[in-house]
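Peer 1: sequence unknown, structure follows:
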């Protein structure tokens, strides 16, 4: 693995006009794992689309691969093919999910600002993989602002937010292809506006909500919980971030009302499952987040003994850009690309909840995996930093911070 400059010193930060912090495209943010086959002598590189968040301004958790065709050998895709990342059949195979999952369910995707190409790009993705059409005209797709109105929508997204939108919509479609999609666009990336969008999604009937954004944890978070994220009978899902253990905790994934999603490196394997997963850690100040909250109370269903407050993650899914996912975006990108990050893992888990069926009224779906630990793939290898106790950042049998209780092995762990 070649030496490269620490990404925090190699890239210029700028506050994007769309309300999400973004990195300069000059960044060389990561390198492929040493075991990743590639088509040239140069290992694939990727760059983050957003900078680390603040306590008041959200960030996305997305990494874009710069040379996606160098993933061909690792992903088993025909050389030169587009797309060249994992698609629906790969995720359904890896996590033992039905090909017609999500029937009768409505899943909300929460993002900031308007992606004018969202529905069209989603159509391209779904057609590529033979998924049923999901459009406004057939009642499957609905796009609204955080007040529930289809018009006028927020100002157009800029600085890569469109790729985040496409990632969320595509990966939800991959794991829950029969679900209806409610796409709620907040007017800006603040706690209040993103939270308002969550509340609107619930008001419009969504029972599953994917939040692929993150704030830096703050002492105000417990007050935000009741305002925006405490929705009994609704599976609210959020990622732990892409900055490894040392960065600290993110919100709303630290909320006890939210299923906190970590990231793995998903690789084909000759074993019985056909796949192998380890903790996602690119060894370059990026990888799945985890840790012990300084502020949020520990929910009764979380039993680890080293953290007196809320521990993250609860579960995990694919996130490593070195073994990334195919996404189609024509708004700010040139069509097919390969992406990773916990923004990929988050809609995957939201979709698995939808595959499992509507949560019972009054339930907290974040607790469901803890009652069905044997129905998950326990991830026991890898780490996302250095820590004490070791399980805060190191995979081990049973619960650990980076991957929680594990990854989906069917849907049994995602209903009561």
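Peer 2: Thanks, I have it. Keep in mind it's a predicted model, so treat the numbers as computed, not measured.
Peer 1: Please count neighbours and contacts with C-alpha atoms only from this point.
Peer 2: Noted.
Peer 1: Just to check, residue 82 is in contact with residue 334?
Peer 2: No: look at residue 82 against residue 334 with Cα atoms under 8 Å: they stay out of range, at 11.8 Å.
Peer 1: and those two? which has more neighbours close in?
Peer 2: Per other Cα atoms under 10 Å, whichever of residue 82 and residue 334 has more neighbours is residue 82, with 18 against 9.
Peer 1: next up, a second structure to put side by side with the first:
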């Protein structure tokens, strides 16, 4: 039985009672986590359980969820993970090139320069270098998130300027920010955590499809109704590619959400598979979307120059996957072990230890250059690959496209790693061909994402 002196991980928070012992305090101090002094009237102190889990497990990097609240029924949490300490794969790579010992990230994760993978790295890893420079013009990639990021345009400009990408501004018409009703002036309440998610999403579109226009649609809240309304608004405003980096528990009402918000033929809608390891989330389980899993992406001496495995940090941290409890199986999905919708379809980098560079300056988490991971990175990457491939057919569901190219050189088959324990092996374990954590694999050029 748990005593009041024992640190307890509940949801995404570690709660410490008033009788925290010296042993527990020393444990947290060793992890770099400060605790409040005991008060006469106990008030639980909260720290991110994601950070604790990563640090206790002595993960390669320490990180925390950008959106702290555990979503209640009918709501979603963003799937962005912000690195707060440690040494990323990018920093190790740079140090190796210079023949020096890599420096660790500062405790607040801020840095004068990026510490994660940038556009050149990501384009190289996914065979997109040529396409990124020549494709995507005239296409619009929409990002759907909750709440407002007041610094979205300015932070986007900083990211693109640093990496030598062409400017994408409101004045030029390249960037537009609207509410879920399409208003450019009446915007939702600002939120620091979701602002980090927004910066991650905008920067990944810039990294993969720098010639594309970007539409940011901000939902009034993280409820599925508001987020779904924002998806509809993105489509109404002409976006043919819509990325959604959030998710929540599956519910019996998901089929209603499917028909109300995600059934948009001719539009490539991507959704993060989740960051809580093996298990299904919605809307990744929607039969109308491309569900996107996450990988660990590392440099290699092989002909590709890169290698990938399933992203898993611990038993509770890693890419989502699994067989939906409620959503029907789309006609093009042919795995036989799951009679309903199977997650995922494809994948891209998501491990915070091999994370991507993001510039975010808003609020308490907006410390400038940060490294982010989570399947919140992989969803906008895949939406942007679709954009490089061109406008989908008007009656197509682009989630089918990777299945048409399955088993070909158009996809990097990820064959190692797992995201947990499951009764049906491919639900949680990578192997040759299709598997839940990584789908059919990661992009190798555009052929798997073109109608």
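Peer 2: Yep, that arrived. Here the structure is a predicted model, which means the values were calculated and not measured.
Peer 1: looking at this, residue 379 of the second structure is in a strand?
Peer 2: No: Residue 379 of the second structure is assigned helix when assessed by DSSP: H, G, I helix; E, B strand; the rest coil, not a strand.
Peer 1: what about the aligned residue in the first structure for it, distance to residue 71 of the first structure?
Peer 2: For residue 379 of the second structure, the aligned position in the first structure is residue 346, judged by TM-score structural alignment. To residue 71 of the first structure, residue 346 of the first structure is 22 Å away according to Cα to Cα, to the nearest Å.
Peer 1: and those two? which has more neighbours close in?
Peer 2: residue 346 (35 against 27).
Peer 1: name the element residue 181 of the second structure belongs to?
Peer 2: Using DSSP states H and E, residue 181 of the second structure maps to neither a helix nor a strand.
Peer 1: What residue in the first structure is paired with it?
Peer 2: Matched by TM-score structural alignment, residue 181 of the second structure corresponds to residue 147 in the first structure.
Peer 1: Do I have it right that its match meets residue 195?
Peer 2: No: here residue 147 of the first structure does not reach residue 195: they are 11.4 Å apart, not a contact under Cα under 8 Å.
Peer 1: which residues touch the residue nearest the centre of the second structure?
Peer 2: For the second structure, the residue nearest the mean C-alpha position is residue 376 (1.1 Å; Cα atoms, centre = their mean). When contacts are counted by Cα atoms under 8 Å, 6 or more residues apart in numbering, residue 376 of the second structure touches 78-80, 197, 200-201, 244-246, 272, 350.
Peer 1: And for residue 279 of the first structure?
Peer 2: 263-265, 288, 379, 381-384, 395, 402-403.
Peer 1: if we can go back for a sec, need the nearest residue in space to the match of residue 181 of the second structure, chain neighbours excluded.
Peer 2: Computed as Cα to Cα, 6 or more residues apart in numbering, the closest residue to residue 147 of the first structure that is not its neighbour in sequence is residue 200, at 6.4 Å.
Peer 1: Now which residue in the second structure aligns to that neighbour?
Peer 2: Checking TM-score structural alignment: residue 200 of the first structure goes with residue 233.
Peer 1: Matching residue 434 of the second structure against the first structure, which residue comes up?
Peer 2: By TM-score structural alignment, residue 434 of the second structure lines up with residue 399.
Peer 1: So which residues of the stretch 151-300 of the second structure form strands?
Peer 2: Counting by DSSP state E, counting those that start in this stretch, the stretch 151-300 of the second structure has strands at residues 175-179, 213-219, 241-244, 246-247, 268-272, 290-299.
Peer 1: quick one: the second one to the first structure mean distance?
Peer 2: On superposition with the first structure, the mean distance recorded for strand 213-219 of the second structure (mean Cα distance after the TM-score superposition for the first structure) is 0.4 Å.
Peer 1: Show where that strand falls in the first structure, residue numbers please.
Peer 2: Going by TM-score structural alignment: strand 213-219 of the second structure matches residues 180-186.
Peer 1: How about residues contacting the matching stretch?
Peer 2: Residues contacting stretch 180-186 of the first structure (Cα under 8 Å, 6+ apart): 102, 104-114, 134, 139-146, 148, 153-154, 193-194, 196-198, 200-201, 206.
Peer 1: ranges for the helices of the stretch 151-300 of the first structure?
Peer 2: For the stretch 151-300 of the first structure, the helices defined by DSSP state H, counting those that start in this stretch occupy 161-175, 191-203, 221-224.
Peer 1: now swap in the stretch 51-200 of the second structure and tell me
Peer 2: Going by DSSP H, counting those that start in this stretch, the stretch 51-200 of the second structure shows helices at 89-98, 119-125, 129-134, 152-162, 192-208.
Peer 1: before we move on, the earlier item: distance check, the match of residue 379 of the second structure against residue 317 of the first structure.
Peer 2: For residue 346 of the first structure, the distance to residue 317 of the first structure - Cα to Cα - is 8 Å.
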